[in-house]
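S.K.: Prediction below, plus the sequence it came from.
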Amino acid sequence: MTITERTTDAKSAAERPLASAKKLTRARRRQRFQEFWADFRRSRTGMFGLIVLIVFIGIAVAAPLIANESLLDPTKVHNALNAPPSWEHPLGTDPLGRSVLVMLMWGARVSLTVGIAATVMSVLIGTVFGLLAGHFVGWRSSVLMRIVDFFLVIPSLLLAIVLASVLQRGLLTLIIAIGAASWAGTARLVRSQTLSIETRGYVKRATALGAGHTHILGKHVLPGVMPLVLTSTSLAIGSAINAEATLSFLGIGSGDTSWGAMLQTALSSGAATAGYWWMVFPPGVAIVIVVLAFTLVGRAIESIVNPNLRGR
């Protein structure tokens, strides 16, 4: 056997344990997910919330296939104004003659997009700040926590209103405004969990063996805080959808059709006070149902990943 062949065999022998370790890791992850899904299916409220969310997301995705976007343009529709529900328009029409049902379907796209995207942004920022503030000590932790405290002191809705008013109007602005105003609470939770995890023996052993900050945070701390982050994400989406509806209701939304914008139209046109309930009831109920569904899913996830709540 030549030297080249021996070297190749040695590399192959060294790569085999690594490949086996990766397969074992993937198998464990699949097993944990299967166990999580089995526990989640036992929660009736969690499954109910998940089914409701799937229905609303499906409606939002299929909206362009069900109703053309041109139906949202008042200059291209010729329906009666403020018409009550009928066979032709099951949820009636708005003061501009647009079908409330069509607006409700297209509004789901904006409300869900803003709610999910803004929550992902706020959770990412909060998780990074929380990990760093809990891992590092001294002046670095103090500086990070003072930044978190600054955003905690300012009312999130007020900060979102200011950002949405200052920045250029649009969907991205609305996402940034809500996400930037709601991450501080997540940072506090992640920091407290990080402090708890770093007192455990396996983290101390890794530190004593010379592991760097990136290794400790990525391999030991982050997996430990992920259940908390996942629960916080599912619960925060409902708050983000409420924030989008509030900003749109105040007239500083993205300008696109959303559930909050529908309520603002009903108020500004006098439909809400004139007894045209079909302008107020459908978007209001849609907001309540979706927020409740996200809350049910979040509570179900929390009862699974939190050992203190398991089995209740």
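M.R.: Now that the structure is in, tell me what you want to look at.
S.K.: Could you use CA atoms for every contact and neighbour count after this?
M.R.: Will do.
S.K.: Beyond the longest helix belonging to the chain, next helix or strand please.
M.R.: For the chain, the longest helix by residue count, based on DSSP state H, is helix 3-41. Scanning forward in sequence from helix 3-41 by DSSP states H and E, the next helix or strand is helix 44-66.
S.K.: can you list contacts of that following helix?
M.R.: 40-41, 105-109, 112, 290, 292-301 (C-alpha atoms under 8 Å, 6 or more residues apart in numbering).
S.K.: And here is the other one:
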Amino acid sequence: MNLVWQRRGRSLAGFWREYRRDRAGLVGLAVLVVFGGLALAAPLFISEADLSATNAPARPRQAPGADYWLGADGYGRSMVDVTIWGARISLAVGFLATFMSVAVGAVLGIVAGHFRGWAEAVVLRVTDWFLVLPTLVLATALASVLKPGTTTVVVAIGATAWPGTARLVRAQTLAVEGRPYIERARALGGGDGHVMGRHVLPNVMPLVLAQTTLCVAGAILAEATLAFLGLSDPTKVSWGTTLQLARQIGAVSAGNWWILLPPGLAIAVVSLAFTLCGRAIEGVLNPKLRVR
């Protein structure tokens, strides 16, 4: 057991050694740490009472100034508080939806690559159907049928964003299944569950990890879009609902840029940070992708 943990420790140390060589990946990781820390610590310095529309301490649409650095929104809430608190919902939805989509895609990809035959044909045809239709359109249709809320947004994104992961995992599974130790495992009596769980899954997990970081950015953008369309819970403060409120009060035509800029910029920066981390992880796991 100690030997196993020592090997894992050396692997993690080697992973970090290669990762920190990517400056863009380090910048993305630093940005995510800052946003994640602010989201977790938000209840310590932001009161939910200040986020209530009835208890807002500032005047509606107040421009940035000494008292409110980023101004106030349509309800008179500080845009600093709204942006920081909105990170809690947006990041949570992004992670949960990504976990759901990656889990579904990984399972279906391994099943299609391992069993082949009719199982592969069914998975591939369903995957092709989802790939043909735009993910956002499917998510919007699903979210409009279900009751509006945060859970609905998570399910809508997770249930429609898995085909890309399924394709990648299937291709990796086919490559792993052709290796000699898989034949030895089967010759020694290893069943389908043993081969998939003990041999295929550990070898596709690095790909799944890289795909996860890349999918979170798309999930955050999808959450903001669905919330902007009014398909999320309007009582929950997120970056998407903040943009929706800005649209409802006509912030664009009124020139209230401070209501639009903080959540929009936060979405762009966090999405870019996840993309940079995902590319850096891909470079570590696949040396052919490293930029010299």
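M.R.: That came through fine. None of these values were measured; they are calculated from a predicted model.
S.K.: Now go through the contacts of helix 44-66 of structure 1 and say which are in strands.
M.R.: In strands, judged by DSSP state E, none of the contacts of helix 44-66 of structure 1 are found.
S.K.: Look at the equivalent of T54 of structure 2 over in structure 1 and say how many residues are nearby.
M.R.: Using TM-score structural alignment, the partner of T54 of structure 2 in structure 1 is T75. Number of residues near T75 of structure 1 (other C-alpha atoms under 10 Å) recorded here: 11.
S.K.: Then T207 of structure 1?
M.R.: 15.
S.K.: before we move on, back to that, what separates the match of T54 of structure 2 from T257 of structure 1, distance-wise?
M.R.: 15 Å (C-alpha to C-alpha, to the nearest Å).
S.K.: same check, this time on T8 of structure 1
M.R.: From T8 of structure 1 to T257 of structure 1 the distance is 62 Å (C-alpha to C-alpha).
S.K.: Which one's more surrounded, the two?
M.R.: More crowded of T8 of structure 1 and T257, by other C-alpha under 10 Å: T257, with 20 against 11.
S.K.: Am I right that that one is in contact with V110?
M.R.: Yes - using C-alpha atoms under 8 Å, T257 of structure 1 is in contact with V110, at 7.0 Å.
S.K.: The aligned partner of I154 of structure 1 in structure 2 and S232 of structure 2: what is the separation?
M.R.: Aligned by TM-score structural alignment, I154 of structure 1 pairs with L133 of structure 2. Counting by C-alpha to C-alpha, the separation of L133 of structure 2 from S232 of structure 2 is 22 Å.
S.K.: Give me the more crowded residue out of those two.
M.R.: The residue with more neighbours, out of L133 of structure 2 and S232, is S232; 26 against 11, by other C-alpha under 10 Å.
S.K.: Need the counterpart of the more buried one in structure 1.
M.R.: Using TM-score structural alignment, S232 of structure 2 sits opposite G253 in structure 1.
S.K.: Over to that match. Which of the three states is it?
M.R.: coil (DSSP: H, G, I helix; E, B strand; the rest coil).
S.K.: Skipping adjacent residues, who's closest to it in space?
M.R.: Nearest non-adjacent residue to G253 of structure 1, counting by C-alpha to C-alpha, 6 or more residues apart in numbering: L247, 5.3 Å away.
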